[in-house]
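Colleague: Here is the input, now give the coordinates:
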Amino acid sequence: MVRPLTLHPHRALPADPAVRAIAVRILEQTAPLPLICMHGHVEAEAFARDTPFADPAQLLIVPDHYVTRMLASQGIDLADLGVPRTDGGAVETDSRTIWRRFCENWHLYRGTPSRYWLEHELVEVFGVDEAPSADSADRLYDRIAETVADPAFRPQQLLDRFGIEIISTTDPASSDLSHHASLAEQGLGERVVPTFRPDAALMIGRDGWAQEVEALGAAAGEEISDLAGLLDALRIQRRRFVAAGARATDHGHLSAAAAPMDEAAAAALVASALAGTVPTPEEAAAFEAHMLLQMAAMSCEDGLVMQLHPGVLRDHASGILARHGRDKGYDIPVATEYTRSLRPLLERFGHDPRFHLVLFTVDETVFSREIAPLAGAYPSVRYGAPWWFLDSPDGMRRFREAATETAGFYNSSGFVDDTRAFASIPARHDLARRIDAGYLARLVAEHRLEEDEATQTAIDLVTTIPRAAYPPLAR
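Modeller: Just a heads-up that it's a prediction; the model follows:
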């Protein structure tokens, strides 16, 4: 059976007709505004080379762990979805076959944000008018492939089509930033900017740490033989990121802990690790907490906004990690504590006008208990948008209700899409604007805000607030 695929104009808005009418009016004012994408994972190389996207499966399925993890949860092997193996072993290479597997299992996405994003992409980006199914798979594949082959459907052209004002990439501390240099030469250096991600150089207990430190030293032109050398190299690279247009750092540690370690002990630990001794988990955790404090101090020096994304036990399935590598859908949230963990950092920098910290969480129990109160007290702190498992319609609603009453709207970062799936960026921003319009409409209907105030707040959440949260720096 052919099932038509259309987008209801009032999707994700409140069900109550009176509140929905207000939400529609608010949404009309934000829908045409530009997208400010200050935390993303689209590769800088894709923009710099402006190479055509691959086929539908390679664009929409294989690299998107939101999509593949659902299929994997139903017993479909990642190899059968074309996800590369670390050992170069055999995986499905026929993209049409991969696409058919996805379409045959479309029902699995019912009620998920992935379905919302995919429907938006299929209709708005690719002009599809029937739902995925075993019967429609080949027709959809051909339709999407035709769009992807169009020279107008390239990364740089999509910046204009999607209305993206600015987009950040996320780059390792050891990056030579050559792709960003190329973008600057092409006149896009102000529009596609890097974000400094030093995790691999700070996580001293992680496999590959010594190799990343060596790469960091090579990029910075510094031989790293001790802790002082590591800190110098990080400072040099941060300055290079700022010169390339960076506005923020990004830290994805397991814990939010940021606390000083005895300097001699930290130096001895680095020397030992560089010599090949693997630190204990306790030593590694203490060093990471120490280095987060160092990163905060450096943010005061260079102005980069510090983003903290803790609380995820990454690569939960060691077998998947060994076969397919990192970031394959097996990063699982853990309970996360912020109030005590961040106190040493905020005691030092919380009232420093040079310091700016954006806190994210996948543990929604801390929205109202910890993050919103911190953002509502410290002038340096902003609460970040719902992230990963919470960037869903109901997750966003719960977030608004839990955080806004304590910290208000203007202590937030605005929405960040946090995605590698370039074609889904407009869908993610659209959903966020709809949820905010619905929440603000309820405040109007309850006579807690005037409608003009609600409309201005919605506009600010889309433009004014993210621009203020991630200001440009002097290069």
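Colleague: alpha carbons only for contacts and neighbour counts from here, please
Modeller: OK.
Colleague: Residue 166: which element?
Modeller: If you go by DSSP states H and E, residue 166 is part of strand 164-168.
Colleague: Show me what that strand is packed against.
Modeller: Counting contacts by 3 or more C-alpha pairs under 8 Å, 6 or more residues apart in numbering; DSSP states H and E, strand 164-168 packs against strand 35-37, strand 192-193.
Colleague: Packed most tightly, which of those strands would that be?
Modeller: Comparing these by mean neighbour count (mean count of other C-alpha atoms under 10 Å), strand 192-193 comes out on top with a mean of 26.
Colleague: Distance from the chain centre to that strand, please.
Modeller: From the chain centre to the centre of strand 192-193 is a distance of 15 Å (C-alpha atoms, centre = their mean, to the nearest Å).
Colleague: Show me the helices in the stretch 51-200 of the chain, by range?
Modeller: Along the stretch 51-200 of the chain, counting by DSSP state H, counting those that start in this stretch, helices occupy 56-60, 65-73, 95-104, 113-120, 137-149, 155-161, 178-185, 199-202.
Colleague: can you tell me which residues contact the residue nearest the centre of the chain?
Modeller: The centroid of the chain falls nearest to residue 418 when counting by C-alpha atoms, centre = their mean (2.0 Å). Counting by C-alpha atoms under 8 Å, 6 or more residues apart in numbering, residue 418 touches 39-41, 387-388.
Colleague: Could you rerun that using 6 Å?
Modeller: The contact partners of residue 418, taken as C-alpha atoms under 6 Å, 6 or more residues apart in numbering, are 39-40.
Colleague: what's the answer for residue 216, then?
Modeller: Shown in contact with residue 216 (C-alpha under 6 Å, 6+ apart): residue 174.
Colleague: The one helix or strand it maps to: how far from the chain's middle?
Modeller: Assessed by DSSP H and E, residue 216 sits inside helix 209-220. Its chain's C-alpha centre and that of helix 209-220 lie 24 Å apart, by C-alpha atoms, centre = their mean.
Colleague: that older thread, tell me the most buried of the helices of the stretch 51-200 of the chain?
Modeller: Ranked by mean neighbour count, the helices of the stretch 51-200 of the chain are led by helix 199-202 with a mean of 23 (mean count of other C-alpha under 10 Å).
Colleague: Please provide the structure for the following sequence as well, for comparison with the first:
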Amino acid sequence: MARTLTLSDDRLFPADPATREVARRLYARVKSLPIISPHGHTDPEWFAENEPFSDATSLFLAPDHYLYRMLYSQGVPLEKLGVPSRRGPSGADPREAWRLFARNVHLFRGTPSAMWLNHVFKEVFGFNEALDASTADLYFDRIGEALQTDAFRPRALFERFNIELLATTESPTDDLRHHKAMRASGWKGRVVTAYRPDPVVDPEHEEFAVSIEQFGAMTGQDVASWKGYLEAHRIRRAAFMEMGATSTDHGHPTAATADLSEAEAEALFHKVMEGVFTPADAELFRAQMLTEMAKMSLDDGLVMQIHPGSFRNHNRWLHREYGRDKGADIPTRTDYVRALKPLLDRLGNDTRLSVIVFTLDETSYARELAPLAGHYPVLKLGPAWWFHDSPEGMRRFRENTTETAGFYNTVGFNDDTRAFLSIPARHDVARRVDASFLARLVAEHRIAEDEAAEVIVDLAYNLPKRAYKLDEPLTAPSPALV
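Modeller: Predicted structure coming up:
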């Protein structure tokens, strides 16, 4: 017999009764606030086409590397879970894949994935029975039936979730047709894009050569020249801004920046374009391009997001067979003090620039990131991210950064997800954890409760809007005038 699926109203709140009461009051202030999701990776086609999601496996399991990486670690082949490979769509039967997932759902006990899933199952689909092998078909059928109704189409869910803004992430060679279609449709949902130039700034990216060719064709620039290459970036950034972009997004292996002379940068660029570069050259080129992107942000106002420190595609076989973003990215040690110094020496005191820095290396919170953000006007700290987007990860972030950087050198919460239905669950977890953290400060008489009440609203809503310039109309300069 299946267990009952319950969500305690006090989940993630302090065990101490008095402190828990404060957390309840603080959480009540933000529980129903609109969701600002300024950094994510959902598919804009969902909202452009507004077609029904097909089934539980396609919606929950196949696109979510948080889920299938855990199953893969226990020896479950990805092809049995509906995950597409480089050869094309999976041939797995969706129901059988879901049954396999349900038989192994115990693997997620204690993980944030379990919290997110249970929130969605209870709050979105109304299940009272927990998912396990005995309820797999019940879940698959009921979810499938719900997905065929208008209330579960992507735009209807967007509105039901009270999402005020959702940002997706596209490469410079994306034609943005889905964003254009949304705009042409007259739908009022605010879905914007973000400029992610990695495929055309990372010489070691497997799609670099093809992307550079497309980059030139789309912009009409001679991208084999340093001047034309930089102008192509300006042109595409302007096109992204026309589709609502307020930010750029940079997922480099390290946080390295550089400030080469014009002649040095151009010489390095030609080495990269000619394919005669070393790994050190590739790293230096990525570093220089972060500074070039920052200089462009002075002109067009786009906020920079830098999230380094992931050894991408660590599993060579999996990358060869299944491609990128299949759960095999592993955090690495990351330096920020020395790595960011060239950019900060050049632009760190220019208040026109805004740079949001993320990390997967928690040891850098108190030692490097909080002191840097607590000093340089251009820097803000992104929230606990990816592997640390969890209750304990969020608590560690607040504990290690608040005393040095405060709350207002951070940018609130963003969910960074490909799993659309998990967005409300993730924001709810963040709001509960912040309520608990602030309640402890109140209980210890470190801040007054009325101050905490202001802070929690800022963390949930005001800070992300301010950090990502979501209330400021950005106007890109004409590329021809730059």
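Colleague: Tell me how the two chains score on TM-score.
Modeller: The TM-score (TM-score structural alignment, normalised by the length of the first structure) is 0.97; 473 aligned residues with a C-alpha RMSD of 1.4 Å.
Colleague: sorry, back to before: can you put the helices and strands packed on strand 164-168 of the first structure in JSON lines and add distance to residue 428 of the first structure?
Modeller: Listed next are those as JSON lines, based on distance: least, C-alpha to C-alpha, whole Å:
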{"stretch": "strand 35-37", "distance to residue 428 of the first structure": "10"}
{"stretch": "strand 192-193", "distance to residue 428 of the first structure": "19"}
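Colleague: Could you point out which of those strands sits nearest residue 360 of the first structure?
Modeller: Closest to residue 360 of the first structure of these is strand 35-37 (C-alpha to C-alpha; 15.5 Å).
Colleague: That closest one vs the second structure, mean deviation?
Modeller: Taken over the aligned residues, the distance from strand 35-37 of the first structure to the second structure averages 0.2 Å (mean C-alpha distance after the TM-score superposition for the first structure).
Colleague: Beyond that strand, next helix or strand please.
Modeller: Once strand 35-37 of the first structure ends, the next helix or strand along the chain (criterion: DSSP H and E) is helix 44-49.
Colleague: And residue 451 of the first structure, what's its match in the second structure?
Modeller: In the second structure, residue 451 of the first structure lines up with residue 449, judged by TM-score structural alignment.
Colleague: how many other residues sit next to its match?
Modeller: 19 (other C-alpha atoms under 10 Å).
Colleague: hang on, the earlier thing: in the helix holding residue 216 of the first structure, what's buried?
Modeller: Neighbour counts over helix 209-220 of the first structure (16 or more other C-alpha atoms under 10 Å) mark 209-210, 212-220 as buried.
Colleague: Let me have these in a markdown table, adding distance to residue 348 of the first structure as columns.
Modeller: Shown next, in a markdown table, are the buried residues of helix 209-220 of the first structure (distance: C-alpha to C-alpha, whole Å):
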| residue | distance to residue 348 of the first structure |
| --- | --- |
| 209 | 28 |
| 210 | 30 |
| 212 | 29 |
| 213 | 27 |
| 214 | 31 |
| 215 | 31 |
| 216 | 27 |
| 217 | 29 |
| 218 | 32 |
| 219 | 30 |
| 220 | 28 |
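Colleague: Among the helices and strands packed on strand 164-168 of the first structure, which comes closest to residue 98 of the first structure?
Modeller: Nearest to residue 98 of the first structure, of all those, is strand 35-37, at 29.8 Å by C-alpha to C-alpha.
Colleague: quick one: the strands in the second structure?
Modeller: With DSSP state E, the ranges of strands along the second structure come out as 35-37, 163-167, 191-192, 247-250, 303-306, 310-311, 330-331, 355-357, 379-381.
Colleague: nearest to residue 62 of the second structure, of those strands?
Modeller: Closest to residue 62 of the second structure of the strands of the second structure, according to C-alpha to C-alpha: strand 330-331, at 20.1 Å.
Colleague: give me the stretch of the first structure that that closest one matches.
Modeller: Against the first structure, strand 330-331 of the second structure falls on residues 332-333 (TM-score structural alignment).
Colleague: what about that stretch, how far off from the second structure?
Modeller: Mean for stretch 332-333 of the first structure is 0.2 Å (mean C-alpha distance after the TM-score superposition for the first structure).
Colleague: Can you tell me how far residue 277 of the second structure is from residue 365 of the second structure?
Modeller: Per C-alpha to C-alpha, to the nearest Å, residue 277 of the second structure is found 33 Å from residue 365 of the second structure.
Colleague: the more surrounded of those two?
Modeller: Per other C-alpha under 10 Å, whichever of residue 277 of the second structure and residue 365 has more neighbours is residue 365, with 25 against 18.
Colleague: Next up, the contacts around the counterpart of the more buried one in the first structure.
Modeller: By TM-score structural alignment, residue 365 of the second structure lines up with residue 367 in the first structure. Residue 367 of the first structure makes contact with 402-403, according to C-alpha under 6 Å, 6+ apart.
Colleague: about what we covered before: so where is the helix holding residue 216 of the first structure in the second structure?
Modeller: Using TM-score structural alignment, helix 209-220 of the first structure corresponds to residues 208-219 of the second structure.
Colleague: so how far does that stretch sit from its counterpart in the first structure?
Modeller: Superposed on the first structure, stretch 208-219 of the second structure shows a mean distance to its aligned partners of 1.3 Å (mean C-alpha distance after the TM-score superposition for the first structure).
Colleague: The residue nearest to residue 64 of the second structure when sequence neighbours are not counted and residue 391 of the second structure: what is the separation?
Modeller: Spatial nearest neighbour of residue 64 of the second structure, chain neighbours left out: residue 419 (6.1 Å); criterion: C-alpha to C-alpha, 6 or more residues apart in numbering. Taking C-alpha to C-alpha as the measure, residue 419 of the second structure falls 18 Å from residue 391 of the second structure.
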